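Trainee: Need a 3D model of the following:
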Amino acid sequence: MSNPIALPLFETISFNPESGRAVYLQLSDAVLLLIKNGKLRSGQKLPASRDLARLLGINRLTVVKAYEELQMQGWLESAVGSGTFISSHVVDHQPTTLGGSLVPSSLKKAGFVLQPLDYLENVSEPAIAGLHLDDGYPDPRLAPLKEFYRAYRSQLNRSGLYDKFGSYSNPAGPGHYREALSLYLNASRGLKTTANNILSVRGTLMGINLVCSALIKPGDVIVSGVPGWRRVEHNFIHAGARPIGIPVDEHGLVVEELRKICLKEKVKMVYVTPHHHYPTTVSLRIDRRLELLRLANTYGFIILEDDYDFDFHYRHRPLLPLASADENGMVIYCGSFGKSFSPAFRMGYLVAAENVIEHLSKVRVILDRQGDHIQDNAMADLLNDGTVQRYLRKTLAVYQQRRDFFCDLLGTALQDVVRFTPPEGGMTVWTQFPDTVDLQKLIKQAYAKGLSISDGKAHQYPGFNVKGLRLGFASSTTEELAKSVEILKRLL
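Mentor: All right, here's what the predicted structure looks like:
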C-alpha cells in the first residue's frame, strides 16, 4: 500500500500555542493518534512535508521534525527517493480495540482487571473545612518548623556529600539518627535500647505494614480491640491473616478474652494501643498490662504496641510502654513524630530485638530501599540539642488547656445530647451520641457550615452499636473550638 494518503485526513489537526508543548510534538501526537485510531495503516505513505506544511499553515521544518520524531520512536520509516511511510511493523488497530496512551479513556480506566479490595472501601478521609474537630492531629502552627529547617539545611551544607547523596545506606536508617533516637526513647520511655534496636520508617502505618509483610503468614491469627483502628486492621486482612476482635472497656483491652482465645487456638500477634486506645482514648490498666505480657511469654505471640501519642498525657506522667517491661523480646514497639509535629512529617520508628530489626530491614529493602536519611539526621540534631523535648513540654501545656476548654464547652453546650469522659491524654475526646442522631447526616451538615468532623464510619462494627466520634481538640485554638461547638449546638 504505497499510494499517498489524501490530505483531507489531516485537515482536522489543530495546534494549541498555550499548551507549552512544541508544535512539532503536537503534530507528531496527532499523527500517532491517527495511527492508533486505525485511520492510518501499516505501509501507507504520508504526504510530503511541503504539502502538509502548506495545508496546516506551518513551517516545513516543523513537519520534518515531527516525522523524524515518529521515525525515531519506530512508528514511521522512510526510503530515500520514495518518501515516508507508516512502519511495516505497526499492527493495524480498529478503533474499538484502541488502548493507546493518548486516548483520554485509557487514563480513566485500565484495560486489565483489578482485584476488588472490599475491606478498603469502608473508611474515607473527611473533607477539611476552615474549622475542624479532626481525628486527633497536632497543631502545625506550634511545631518547631524554623528549627527543623535550619537542621535540614545544615545537613545539606556539611561535608561528606558522597556518604549522604552518592550511595545507598543502611535500610534501618542512619546511625546518627538511630543513636539519637535510642537515647531519647531510653530517657523518655524507660527503654533499654541501642541503635541496633531501632528501624526508621515513614510513619506508623509503614511500620505496621512492614511487620505484617515480614512476620505474618496467611491464616495467622491476629487479635486486636473492638472498636479499633481500621487502617491497621486492613493491613492484617491484606496480609491474609485471620483477625479476631475482642472488647475494649473503660480499662482498655479485655485481656481475659484474649486468654480464652489462646486456650483454643494459636495466636500469632496481638495489636494494642495501651496508652490511649484508639479510638476511645482509654488506658490499659496495670494488671491487664502485666497479664498481657505474661500471656505473650506463655503462648509465644508477638505484641505489636502502637504508642502513637505517648508524649501527650495530662493527668500524670505518661505510662511507660509495655516494651519497657518486656524481658523476653516479645514486644515490637512503634511510634511516630507525626502526632508530635504534623501528619505531613512521615517519620516513624520500630523498636525490637536486634535480630527482628535485622530481619525487618531486609524485608524493607523490597518496599523502600531506605528512608530519607537527610530528614532523619536533621531530626537527630533536634533530639540531641533538646529542641524536640522543649517543644513537647510547651505543646503539652497548650493541648491540656485546649482539652479542658473543649470539655467544658461540650459539658455545657451539649450536656443533654452527648456523653463523654475527659481523656487523660491524647488529642481527642471520644464522644457518644444518642441513637436518634444520624452521624453521617450531622457530618454533612457540619461541613456545609464550615466544620469538618472525623468520620464516624470508621468506628462501626458488627455487634458494636455505640454511636461515637473522635472530636480532636489539639489542632484548634480555643476561639476555633468555641465556634466549632456552637455549630454543633445549632445542628443538634
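
Trainee: going forward, measure contacts and count neighbours with C-alpha atoms only.
Mentor: Will do.

Trainee: what sits against Lys217?
Mentor: 239-241 (CA atoms under 8 Å, 6 or more residues apart in numbering).

Trainee: Just confirm it is within a strand.
Mentor: No: going by DSSP: H, G, I helix; E, B strand; the rest coil, the assignment for Lys217 is coil, not a strand.

Trainee: Please report the distance of it from Gly240.
Mentor: To Gly240, Lys217 is 7 Å away according to CA to CA, to the nearest Å.

Trainee: List the buried residues for the longest strand along the chain?
Mentor: Secondary structure of the chain per DSSP state E: the longest strand is strand 242-249. By 16 or more other CA atoms under 10 Å, the buried positions in strand 242-249 come out as 242-248.

Trainee: ok, now stretch 183-196?
Mentor: Neighbour-count burial for stretch 183-196 flags 183-185, 189-191, 193-196 (criterion: 16+ other CA under 10 Å).

Trainee: I have a second one here; can you model it like the first so I can compare?
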Amino acid sequence: MDSPVEIPYQSFVKINRASDTSMYMQVANQLINAIQRGYLPFGTKLPGTRALSRTLEVHRNTIVAVYDELFAQGWVESIPNKGTFVIGKNEEKPLTFKDFEKTHLEHYPKITGFSFKTSNILDNPFEHSACEYLFNDGVPDIRLTQIDQHSKIYSSILKRKGHHKMLGHYNHDGSEFFKKNLSHYLNLSRGLPISKDNLLITRSTEMSIYIVSEVLLSQGDTVLVGALSYFSVNMIFQKAGVNIRSIPIDEEGIIVESVREACKKQKIRMLYLTPHHHYPTTVTLSAQRRLELLNLANEYGFIILEDDYDYDFHYDKSPILPLASADTSGMVVYIGSFGKSLAPGFRTGFIVAPENLMAELRKYLGIIDRQGDILMEQVLGEMIAEGEINRYLKKSLKIYRERRDYFALLLDQYVGDFIEFSKPSGGLAVWAEWKTPVNLMQLGRECAKNNLFIPKTLLYQNKELSAMRLGYGHLNFDEMKSSIEILSDSVKALH
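Mentor: Take a look at the predicted model:
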C-alpha cells in the first residue's frame, strides 16, 4: 500500500479560490472522486490534517472540515492513534505515481463507455448567426409584448395563499380554471363546441403532435402531408416509423382529388393539415375543400390532424372556421397554440379531441410532462377571463397588419423583378417564388456577408421550384427596409 507521502495529492486536487463553492467542499469532492475512481483504494491512509494543509496550501481547519465531510458521507473511518483510512472493498490495484500524472480527475469523460442508438432524423435543423438582421419562418415580435403586465399577474397569483397548494402537487392534467376558460375562448373564437374535458394542455405544438403520434400511429402506417410541409412535424412522423406521402397543393390548399386517389390505392391512417395558412406557402384551404375532406375522412376512415399554428393572426376578413368545428363524426384531432402573440414563456399548446381519445393522451402527457405548469396556466386563464387576451390581440393585429403591408410594398419595390408573391391574408410570413431559378444557398451566403441571415429551413429548392418563406413579424419598419435592401443587393450581385 502506498504511504500518504507517495500519493501526489496536488496532481488531482485543484482549488479554485474564485469559485462560489467553498474550498473545503472543492477538496472533499475531489477526494471523493479519487476514491470512486480507485486512485485512493481501500485502506489508503490519508495524511494528517497539518500535512495535507501544507501540501494543498490551505488552512488546517479547511482540511479538518474536509475530513468531517468525508466521514459524514461514509467514505473514510477514523481509527484512534492510527489515522484516517479510506473505506471500501479492496478490489482495485492502487495506481502508481505515473498514473496520476496521466489523469486529471476534473475532466469528465468525452464519450460513453457503452454503445447506443443514434438517429439523424432528429438532428437540430435550426441555425444561429451573429448577423444584425435575419428572416425567420414567422414569429411575433417580443418587443410588442406587455411583459411587465403579464409578470404582475403571475406575481399576484403566486402570492395568493389559496394557490400555494398548487406548488405541492404534480398536475399534468393542467389547471381546471384555465381549461374552462380556454374551452370557452375556443368556442367563441373558433366555433369549437367543446368543454374542458376535450382539452389537453401541452408545452408546444411539437409536443402535441408527438403525443398524438405516439397514441394514434404505428410503424408502417401511411400519413399524408402537403407536398411542402413543416419539417419539424415530418421529423416526428419519421421517428414514429410511418410512411409519409406528399399530396400536391395549389392556391386553394391541398388538392382533395389527390387525397382521394391515395385512399383508393392504400390504407391511409392520417392526413396532416395546416388549413388556416398552409405551411410554408401561407395559402388558405378553401371552405369547399374542407367539407370534401371531412366527407373523405368519414368514407375512408382516416384521421385528420388539423394544426392551426397561427389562427389568431388574420387581417383582411374573418378567418374560415377550423375543420374541427364542423366535425360531427370524431375524425378530426385539432391542435394549436395559445398566447402566441405573448412572450414565449407565456405560451402554451393544446389538443382538442373526443373524450375517449383524451383519456389515452393524458397517460402519455403524464409521462413526459408530469409536473405541468399550473401557475402559468392560471395566469393565462385570468387573462382570458378578464378580456386581456382579446385586448392585446386586437392591438397587436393592427401592428402586424401594418407590417405585412409595408413588407409586401418593400418586396415589390426592391425584388419585384425577381420574385412572385401574394400578400397573405394572415400569418406572419410571406411565401416568395423566384421567377427564374437562383441558387438559394449561395444567395444565403451572399446575404450573410452583408449582415442578413437567412436560415436554410426557409429555403425550398428543387428542379421545379425555387422559393423562400420570409417571416416579417419580428421586424419593425426600419429593420424591414434594411433587410430587403440587403436581399436586393445580394440578388443583383449573383446576376
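
Trainee: for the contacts of Lys217 of structure 1, which one is nearest Leu102 of structure 1?
Mentor: Nearest to Leu102 of structure 1 among those: Ala239, at 36.2 Å, using CA to CA.

Trainee: quick one: what's aligned to the closest one in structure 2?
Mentor: Superposed on structure 2 with TM-score structural alignment, Ala239 of structure 1 falls opposite Ala240.

Trainee: Count the neighbours of the nearest residue to that match once chain neighbours are set aside for me.
Mentor: With CA to CA, 6 or more residues apart in numbering as the criterion, Ala240 of structure 2 has its nearest non-adjacent residue at 6.2 Å, and that residue is Gln219. Neighbour count of Gln219 of structure 2, defined by other CA atoms under 10 Å: 12.

Trainee: max-length helix in structure 2?
Mentor: Ranked by number of residues, the top helix in structure 2 under DSSP state H is helix 388-415.

Trainee: Where does that helix end up in structure 1?
Mentor: Going by TM-score structural alignment: helix 388-415 of structure 2 matches residues 387-414.

Trainee: SS state for the residue lying farthest from the centre of structure 2?
Mentor: Centroid-distance maximum for structure 2: Asn81 at 60.1 Å, with CA atoms, centre = their mean. What three-state DSSP gives for Asn81 of structure 2 is coil.

Trainee: residue contacts, Lys489 of structure 1?
Mentor: Here Lys489 of structure 1 is in contact with 413-414 (CA under 8 Å, 6+ apart).

Trainee: Against Gly226 of structure 2, how distant is the residue nearest to Ala240 of structure 2?
Mentor: From Gln219 of structure 2 across to Gly226 of structure 2, the span is 20 Å (CA to CA).

Trainee: coming back round to it: how about the residue farthest from the centre of structure 2, what does it touch?
Mentor: Taking CA under 8 Å, 6+ apart, one finds nothing in contact with Asn81 of structure 2.

Trainee: go on, Arg288 of structure 1?
Mentor: Contacts of Arg288 of structure 1 (CA under 8 Å, 6+ apart): 253-255.

Trainee: mind listing the strands for the stretch 51-200 of structure 1?
Mentor: Taking DSSP state E, counting those that start in this stretch, the strands of the stretch 51-200 of structure 1 run over residues 76-79, 83-86, 131-133, 198-201.

Trainee: do the same with the stretch 301-450 of structure 1
Mentor: 302-306, 331-336, 348-351, 419-420, 428-432.

Trainee: a markdown table please, covering those and showing mean neighbour count and distance to Glu69 of structure 1.
Mentor: Shown next, in a markdown table, are the strands of the stretch 301-450 of structure 1 (neighbours: other CA atoms under 10 Å; distance: least, CA to CA, whole Å):
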| stretch | mean neighbour count | distance to Glu69 of structure 1 |
| --- | --- | --- |
| strand 302-306 | 23 | 55 |
| strand 331-336 | 24 | 50 |
| strand 348-351 | 24 | 47 |
| strand 419-420 | 16 | 67 |
| strand 428-432 | 22 | 58 |
